[in-house]
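Next come a sequence and a model predicted from it.
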Amino acid sequence: MSKQEPTSVVPPVAGIRLDLWLWAARFFKTRSLAKQAVETGKVEVGGQRAKASRVVRVGDELQVTRGEEIFQVVATGLSDTRGPASVAQTLYAETEASRAAREQLRATRAAERNGYRAPETKPDKRARRLIKALGDIDAL
């Protein structure tokens, strides 16, 4: 007697949900934060806004805005589980232009705060009055 072979073969996973991929690639700490970022337009796939349920495939170009940083990446792998950072970095490849822009922005921010020195102690009564007086100037 011969065994019957299944008539339908399940193909391998061709894509994964966008919010799940962003979470697995460690762009966001939780899946709900990834979903919220997608819904508020901070994630674009192929230059267009996407929904959280959009399927990400290998080769898709994504632009992820996280705070002041903008990542332009190409999906190189798919995963629905969040692993260590070394594994998450294999899921995408950042473009050189994006990496250079982020480094430039980071250097600019560091230069801006380079001249600032935080006070070592709390302001005394006289200093608080001067600070308050400076704040009143803006109200004029």
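It's in. Numbers count the residues shown, from 1 in each chain.

hey, let's count contacts and neighbours off CA atoms from now on
Noted.

Do a quick rundown of the helices in the chain.
18-24, 31-39, 85-88, 96-112, 125-137 (DSSP state H).

Can you say which of those helices is packed in most?
Of all those, helix 18-24 has the most neighbours on average by mean count of other C-alpha atoms under 10 Å, namely a mean of 26.

Quick one: list the elements packing against that helix.
Counting contacts by 3 or more C-alpha pairs under 8 Å, 6 or more residues apart in numbering; DSSP states H and E, helix 18-24 is packed against helix 31-39, strand 55-56.

how about the ones you listed in CSV, adding distance to Asp80?
Below are those laid out as CSV (distance: least, C-alpha to C-alpha, whole Å):
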stretch, distance to Asp80
helix 31-39, 11
strand 55-56, 11
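
on that earlier part again, any chance of the helices of the chain in TSV with distance to Lys51 as columns?
Shown next, in TSV, are the helices of the chain (distance: least, C-alpha to C-alpha, whole Å):
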stretch	distance to Lys51
helix 18-24	8
helix 31-39	6
helix 85-88	22
helix 96-112	23
helix 125-137	44
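
want to compare, so here's the second one:
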Amino acid sequence: MATTTEKLRLDKYLWAIRVFKTRTQAAAACEAGKVKMNGVAVKAARAVSIGDQYDIKTEARKWKVEVTGLLHNRLQYSEAIKYYIDITTEEDKQFNQRVAATFYTGKRPSKIGRPTKRERRNLDEFMDGDEQ
């Protein structure tokens, strides 16, 4: 673990503890106001200190973490979790489970949207038969 006098950017810390997959995503979340300290949005370049508490909102879940150590490089998950304490409330954990159960797969739901070629032919036959 590093000493408290070293400087570490917030986006780099969030990337190193594996909250975000890339440092760019961490910086974008900070710029979008999705990372807060004491209810105030913080910038990506903010220096992280031991004892800081951050509220983080990602696409997958809400986090509330307390910094226990400064991590400059990305490590495997089992090592990275030693550098923060997850103090997420039970209410937010329930929200996280609800969101995960209804994720978007990219496919359109069945029987919604544009008709298939077969359905369009049936419609055309039906409409043409109506004119005679």
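Structure received. For clarity, every value in this text was computed on a predicted model and none was experimentally measured.

What is the aligned counterpart of Lys93 of structure 2 in structure 1?
Alignment note: Lys93 of structure 2 maps to Arg102 in structure 1; criterion TM-score structural alignment.

Could I get the contacting residues of that match?
By C-alpha atoms under 8 Å, 6 or more residues apart in numbering, the residues touching Arg102 of structure 1 are 69-71.

ok, now with 7 Å
Glu69 (C-alpha atoms under 7 Å, 6 or more residues apart in numbering).

So it versus Thr108 of structure 1, what's the distance?
Counting by C-alpha to C-alpha, to the nearest Å, the separation of Arg102 of structure 1 from Thr108 of structure 1 is 10 Å.

With Pro119 of structure 1 instead?
Shown here: Pro119 of structure 1 relative to Thr108 of structure 1, a distance of 23 Å by C-alpha to C-alpha.

And Arg128 of structure 1, by the same measure?
Taking C-alpha to C-alpha, one finds Arg128 of structure 1 at 31 Å from Thr108 of structure 1.

again, but for Ala14 of structure 1
On the measure of C-alpha to C-alpha, Ala14 of structure 1 and Thr108 of structure 1 end up 41 Å apart.

again, but for Ala37 of structure 1
Taking C-alpha to C-alpha, one finds Ala37 of structure 1 at 25 Å from Thr108 of structure 1.

Over to Leu91 of structure 1?
Counting by C-alpha to C-alpha, the gap from Leu91 of structure 1 to Thr108 of structure 1 is 29 Å.

So for structure 2, the centremost residue is which one?
Centroid check for structure 2 by C-alpha atoms, centre = their mean gives Thr58 as the closest residue, at 2.3 Å.

So for the aligned partner of it in structure 1, what's the nearest residue that isn't a sequence neighbour?
The alignment partner of Thr58 of structure 2 in structure 1, by TM-score structural alignment, is Arg66. Spatial nearest neighbour of Arg66 of structure 1, excluding adjacent residues (C-alpha to C-alpha, 6 or more residues apart in numbering): Lys42 at 7.4 Å.

thought that neighbour was touching Thr65?
Yes: using C-alpha atoms under 7 Å, Lys42 of structure 1 is in contact with Thr65, at 5.1 Å.

Asp52 of structure 2 against Thr68, yeah?
No: taking contacts as C-alpha under 7 Å, Asp52 of structure 2 lies outside contact range of Thr68: 8.4 Å.

Sounds good, over and out.
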